[in-house]
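Enquirer: Sharing a model prediction with you, sequence too.
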Amino acid sequence: MSPGHAPSRDGATNPQPIDFGEFVRRRGGRGALVVQPRMGFSDPARMRAGLLATRAAHATTVGTITLDSYTRVGELRAAGRALAEGVPLNGYPIVNHPPEVTRTLLDGVRDDDFPIQVRHGSAVPAHIFASLVALRLNATEGGPVSYCLPYGRTPLAESVGNWRRGTELFVTLREQGVEPHLETFGGCMMGQLCPPSQLVAISALEALFFHQHGVRSLSVSYAQQTSFDQDVEAVLALRRLCAELLPTPNWHVVVYAYMGMYPVTGMGAYRLLERAAELAVMTGAERLIVKTEAEARRIPTIAENVAALEWAGAVRSDVRLAAGIDSETYAEAAALVHAVLNLDADVGRALLAAFRHGILDVPYCLHPDNMGRTRSYLDTDGWLRWAATGSMPLPGAPGRRRPRVLTSAGLLNDLSFVRRSYDGVPAAPTKASA
């Protein structure tokens, strides 16, 4: 039994869900860490087994139901065919499974000491939000930018409208006495090679978008990048910006273990996960999304997820860092956020204008609504730097330092930098031209 988890109340059947955000803030931070897997199975029995194993892990955990790719893009007929033919999916098809099936899955699993979050990845989430409301599943994540630009070609204006309507539907849970919680995925844009200042800015802006449409329980995300010291700057900058900007006290920070090319060796994978946990603990982040030693090869098993949860949950640090430093990351992120907010009082319209004018511009993102004039590179210390800033209003840009010449081989080396560093593999030559 997890040290943070008590048995279900006797006779309780799907008890009233607690506020996911309040639970994490109570259990995480101040040297403690709530850990969470990225787990989803199409078979309800296996999904239930995964949740029970997560709950029983020797760590303070919250549960995850990750949805399948068909559900994410609204291909519900394809999801239905797969279920009918017994074809396993890469996640839980929450819309296609009858509500009573999911209620049975949750029965005796979710309670006051084990909240559950639904994770998806959809720019068209209305059907997902409708299912969550019907099932009283009150925690999920995403965002109008972060679940649009990296994942397909849905126009950004459509995604903003979809997320506005979905968020407003989600907050109707309050009419049932249930507090809805939304986590922004903005701190994970593209997974890698986006300098941290823009990740921090988009995460804060999506949180403001959610709040503007009625959400009062929030979390803001940041994905581990290529430099521990720069990541520390970024998480502290995110905490400071949110303390300055968010109108609700009910928010927390979630760190994601590295989202790019993961180490292929078990030792490398665990070292990288441990570093992510150290980052979260030192910066006061309350929650960590883990990755497993199998990440580079295949979908992890339940046992591998539990091992990762317990490894990360055991990390402790005597060092605690304050969030008041005027770092370069904070200065850049604050400049971006305020430039966007000055465009329109409506955060959704402001985000659209920001991408239209290149005030926000994600490097290496091929979405048609991204201007695509920015580039980034890794410096000799492993910090992510701007090589080209386009129209982004960054303080001191673009001439404050001389970027490395960008080449195709150099880009590939940058993409594999973390894997090579933790697996102990040297860099490849970088003579090829871009």
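Expert: Looks like it came in fine.

Enquirer: Only C-alpha atoms from now on, for both contacts and neighbour counts.
Expert: Noted.

Enquirer: okay, now Leu105: neighbour count?
Expert: 19 (other CA atoms under 10 Å).

Enquirer: That one contacts Arg46, doesn't it?
Expert: No. Judged on CA atoms under 8 Å, Leu105 makes no contact with Arg46 at a distance of 9.4 Å.

Enquirer: Quick check: the closest residue to Cys242 other than its chain neighbours vs His211, distance?
Expert: Once flanking residues are discounted, Cys242 sits nearest to Ala204: 6.3 Å by CA to CA, 6 or more residues apart in numbering. To His211, Ala204 is 11 Å away according to CA to CA, to the nearest Å.

Enquirer: In terms of neighbours, single out the busier of those two.
Expert: Neighbours were counted for Ala204 and for His211 using other CA under 10 Å; Ala204 has more, 26 against 19.

Enquirer: Quickly find the element holding that one.
Expert: helix 196-212 (DSSP states H and E).

Enquirer: And for Leu241?
Expert: Going by DSSP H and E, Leu241 is in helix 228-245.

Enquirer: Pull out the buried positions in that helix.
Expert: 228, 230-242 (16 or more other CA atoms under 10 Å).

Enquirer: of these, closest to Glu304?
Expert: Phe228 (24.8 Å; CA to CA).

Enquirer: The closest one reaches Ala280, doesn't it?
Expert: No. Using CA under 8 Å, Phe228 makes no contact with Ala280, being 10.7 Å away.

Enquirer: ok so, going back, helix 196-212 and the helix or strand that comes right after the helix holding Leu241, what's the angle between them?
Expert: Toward the C-terminal end, the helix or strand that comes next after helix 228-245 (DSSP H and E) is strand 251-256. Strand 251-256 and helix 196-212 are oriented at 140 degrees to each other (axes from the mean of the first three to the mean of the last three CA atoms, to 10 degrees).

Enquirer: packing partners for strand 251-256?
Expert: helix 20-27, strand 217-223, helix 266-283, strand 287-289 (3 or more CA pairs under 8 Å, 6 or more residues apart in numbering; DSSP states H and E).

Enquirer: out of the ones you listed, nearest to Gly313?
Expert: Using CA to CA, those put helix 266-283 closest to Gly313, at 7.7 Å.

Enquirer: So which other helices or strands are in contact with that closest one?
Expert: Packing partners of helix 266-283 (3+ CA pairs under 8 Å, 6+ apart): helix 228-245, strand 251-256, strand 287-289, helix 302-313, helix 417-423.

Enquirer: This protein: strands as residue ranges?
Expert: 34-36, 63-66, 116-119, 139-142, 181-184, 217-223, 251-256, 287-289, 374-378, 384-389 (DSSP state E).

Enquirer: hang on, the earlier thing: let's have the helices and strands packed on helix 266-283 in CSV, adding distance to Thr54.
Expert: As requested, those are exported to CSV (distance: least, CA to CA, whole Å):
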stretch, distance to Thr54
helix 228-245, 26
strand 251-256, 17
strand 287-289, 13
helix 302-313, 6
helix 417-423, 27
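
Enquirer: Next up, a structure to set beside the first:
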Amino acid sequence: MFNNLSEKLDKALHTLKGHGKITEVNVAETLKEVRRALLDADVNFKIAKEFTKTVQKKALGQDVLTTLNPGQLMVKLVKDELTELMGGDTVGINLGGSPTVILMSGLQGSGKTTFSGKLANYLKTKKSKQVLLVGCDVYRPAAINQLRVVGEQIGVEVYAEEGNQNPVEISQNAIKHAKANGKNVVIIDTAGRLAVDEEMMTEISNIHKAVSPQETLFVVDSMTGQDAVNTAKAFNDVLNFDGVVLTKLDGDTRGGAALSIKSVVDKPIKFIGTGEKMDAIDVFHPSRMADRILGMGDVVSLVERAQEQYDEEEARKLQKKIAKNQFGFDDFLSQIQQIKKMGSMKDLVGMIPGAGKALKDVDIDDDAFKGIEAIIHSMTPDERSTPTIINASRKKRIAKGSGTSVQEVNQLMKQFDQMSKMMKMMQGGGGRKMMQMMKGMR
């Protein structure tokens, strides 16, 4: 996420490191590179210029804080300004109304239908809502089928009317259906076009007037950069939408849309799509995103995701097993499954401060655990529960069954043993001892 921009900003801000104080000359040099990084990321020239002008004014208008060196101060100023540029505060979704009506808008190919499913899944699982998805793309037969597949995948009902070519009528009937069947959220997936045209705008405007949605969201493919911002402006002029959804942020996006869109349409980014899976959706937090762009990670989001997968009862059972030295490969596999539920590996690594920069040239695949899982699945139940019985002949059999080498099996056994010892150490007073040792090493 924003890898190129992060790298270029890091190089630009590196200019100030080592300087004893901030001067007009070194600030100008640094911000020239910052502006260049923003323009390379497809940020609007006017916005990039205004951004660096504001940072320069703030940098030269204050003394360097005693706890910060010039480089750190500049990072803080750039971070604060990036946060403001992307909206400042987090803006949630409006779930008022009975039912809540959410109208989705955007161009064809922006990921609108897929995101409608992600949003339905988010509201169902995180907000305990009864959701109805509505197919109003009457021009593209595959669109209704796609929505039905998505609905089936997440266990959400899809409302569509075969043969009816009137999207206004379909959306009104869908709301009546929702009221009669106890649905408290209606998500209307509208038709997209390859480009903004008058017919499309008139149609979605008519749906908007007919259903009076509590929330109108504009879905935009973040990889289209400045074009996305121009499209958003055209839609906002007609719909006066409530918020923006940025999809495909897991790709090699330049980030221009995320950084420019709020300034151009003065509407908040509410959600981001971070992958293909139905749970790859995040509420947009400007401050956290600014941290990630500057390579500071996003520990808060990482902890929140971990807490969502955290099962207190399972944790208690695991603690007892560790205390009795009964932690086995089945437990290890269970921990891997929980990590995988937290999201894509690339995204998770990006949330760890400094990890994104350290691993920028490493291809982190979502199948990173595939080999480990294959090895564990090739073990017998006895071997998984009592790893100490795994001898040389068993390792050969496990390697053959998992399509790996004995060396890879040995490596996993070694890692497992080290992790088991560390977990055992952290159980009792070991954790305190480790902390005391670390303090003594300072």
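Expert: Perfect, thanks for sending it. Predicted, not measured: the structure shown is a model, and the values here were computed from it.

Enquirer: Any idea what the TM-score is?
Expert: After superposition, the two chains reach a TM-score (TM-score structural alignment, normalised by the length of structure 1) of 0.32; 215 aligned residues with a CA RMSD of 6.5 Å.

Enquirer: hmm, back to that, any chance of TSV for the helices and strands packed on strand 251-256 of structure 1, columns distance to Asp423 of structure 1 and mean neighbour count?
Expert: Below are these laid out as TSV (distance: least, CA to CA, whole Å; neighbours: other CA atoms under 10 Å):
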stretch	distance to Asp423 of structure 1	mean neighbour count
helix 20-27	33	19
strand 217-223	20	27
helix 266-283	5	23
strand 287-289	21	28
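
Enquirer: mind putting these in a markdown table, distance to Thr64 of structure 1 included?
Expert: Below are those laid out as a markdown table (distance: least, CA to CA, whole Å):
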| stretch | distance to Thr64 of structure 1 |
| --- | --- |
| helix 20-27 | 12 |
| strand 217-223 | 15 |
| helix 266-283 | 18 |
| strand 287-289 | 10 |
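
Enquirer: what's the closest of those to Trp251 of structure 1?
Expert: strand 217-223 (4.6 Å).

Enquirer: Against which helices or strands is the closest one packed?
Expert: helix 20-27, strand 181-184, helix 196-212, helix 228-245, strand 251-256.

Enquirer: is it possible to export those to TSV including distance to Ala276 of structure 1?
Expert: Below are these laid out as TSV (distance: least, CA to CA, whole Å):
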stretch	distance to Ala276 of structure 1
helix 20-27	18
strand 181-184	19
helix 196-212	15
helix 228-245	8
strand 251-256	7
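
Enquirer: how near is Arg164 of structure 1 to Val281 of structure 1?
Expert: In terms of CA to CA, Arg164 of structure 1 sits 33 Å off from Val281 of structure 1.

Enquirer: Over to His181 of structure 1?
Expert: Distance from His181 of structure 1 to Val281 of structure 1, by CA to CA: 22 Å.

Enquirer: What of Leu273 of structure 1?
Expert: Leu273 of structure 1 is 12 Å from Val281 of structure 1, by CA to CA.

Enquirer: now swap in Tyr377 of structure 1 and tell me
Expert: For Tyr377 of structure 1, the distance to Val281 of structure 1 - CA to CA - is 28 Å.

Enquirer: same question, Ala312 of structure 1
Expert: 10 Å.

Enquirer: Could you find the closest non-adjacent residue to Gln309 of structure 2?
Expert: Nearest to Gln309 of structure 2 is Gln338, by CA to CA, 6+ apart, at 6.2 Å.

Enquirer: how many other residues sit next to that neighbour?
Expert: Residues near Gln338 of structure 2, counting by other CA under 10 Å: 15.

Enquirer: For Arg375 of structure 1, see how far away the closest residue in space to Ser197 of structure 1 that isn't next to it in sequence is.
Expert: Nearest non-adjacent residue to Ser197 of structure 1, counting by CA to CA, 6+ apart: Ala333, 4.6 Å away. The gap separating Ala333 of structure 1 from Arg375 of structure 1 is 17 Å, by CA to CA.

Enquirer: Which one's more surrounded, the two?
Expert: Set Ala333 of structure 1 next to Arg375 and count neighbours by other CA under 10 Å: Ala333 wins out with 26 against 20.

Enquirer: quick one, what contacts Leu182 of structure 1?
Expert: Ala139, Thr140, Glu141, Gly142, Phe210, Val215, Ser217, Leu218, Ser219 (CA atoms under 8 Å, 6 or more residues apart in numbering).

Enquirer: so which strand or helix has Phe218 of structure 2?
Expert: Per DSSP H and E: strand 215-221 holds Phe218 of structure 2.

Enquirer: Quick check: which helices or strands does that strand pack against?
Expert: Using 3+ CA pairs under 8 Å, 6+ apart: strand 215-221 of structure 2 touches strand 100-105, helix 226-239, strand 243-247.

Enquirer: from what I can see the residue nearest to Ser197 of structure 1 touches Ala201, true?
Expert: Yes. In terms of CA under 8 Å, Ala333 of structure 1 counts as a neighbour of Ala201; the distance is 4.9 Å.

Enquirer: any common contacting residues for those two?
Expert: Shared contacts of Ala333 of structure 1 and Ala201 (CA under 8 Å, 6+ apart): none.

Enquirer: Among the helices and strands packed on strand 217-223 of structure 1, which comes closest to Ala78 of structure 1?
Expert: strand 181-184 (27.6 Å).

Enquirer: how many neighbours does the residue nearest to Ala120 of structure 2 when sequence neighbours are not counted have?
Expert: Distances taken as CA to CA, 6+ apart place Val131 nearest to Ala120 of structure 2, at 6.1 Å, with adjacent residues excluded. Burial of Val131 of structure 2 is recorded as 25 neighbouring residues (other CA under 10 Å).

Enquirer: Distance-wise, check Val131 of structure 2 relative to Ser287 of structure 2.
Expert: For Val131 of structure 2 relative to Ser287 of structure 2 (CA to CA), the value is 30 Å.

Enquirer: buried stuff in the helix of greatest length in structure 2?
Expert: Assignment by DSSP state H gives helix 406-427 as the longest helix of structure 2. Neighbour counts over helix 406-427 of structure 2 (16+ other CA under 10 Å) mark Val406, Val409, Leu412, Met413, Phe416, Ser420, Met423, Lys424, Met425 as buried.

Enquirer: Out of those, the closest to Glu198 of structure 2 would be?
Expert: Out of those, the member with the shortest distance to Glu198 of structure 2 (by CA to CA) is Leu412, at 60.3 Å.

Enquirer: wait, isn't that closest one in contact with Ile372?
Expert: Yes. Look at Leu412 of structure 2 against Ile372 with CA under 8 Å: they come within range, at 7.2 Å.

Enquirer: can you list the buried residues of helix 228-245 of structure 1 in a markdown table and add distance to Gly21 of structure 1?
Expert: Listed next are these as a markdown table, based on distance: CA to CA, whole Å:
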| residue | distance to Gly21 of structure 1 |
| --- | --- |
| Phe228 | 26 |
| Gln230 | 26 |
| Asp231 | 23 |
| Val232 | 22 |
| Glu233 | 24 |
| Ala234 | 21 |
| Val235 | 18 |
| Leu236 | 19 |
| Ala237 | 20 |
| Leu238 | 17 |
| Arg239 | 15 |
| Arg240 | 18 |
| Leu241 | 18 |
| Cys242 | 15 |
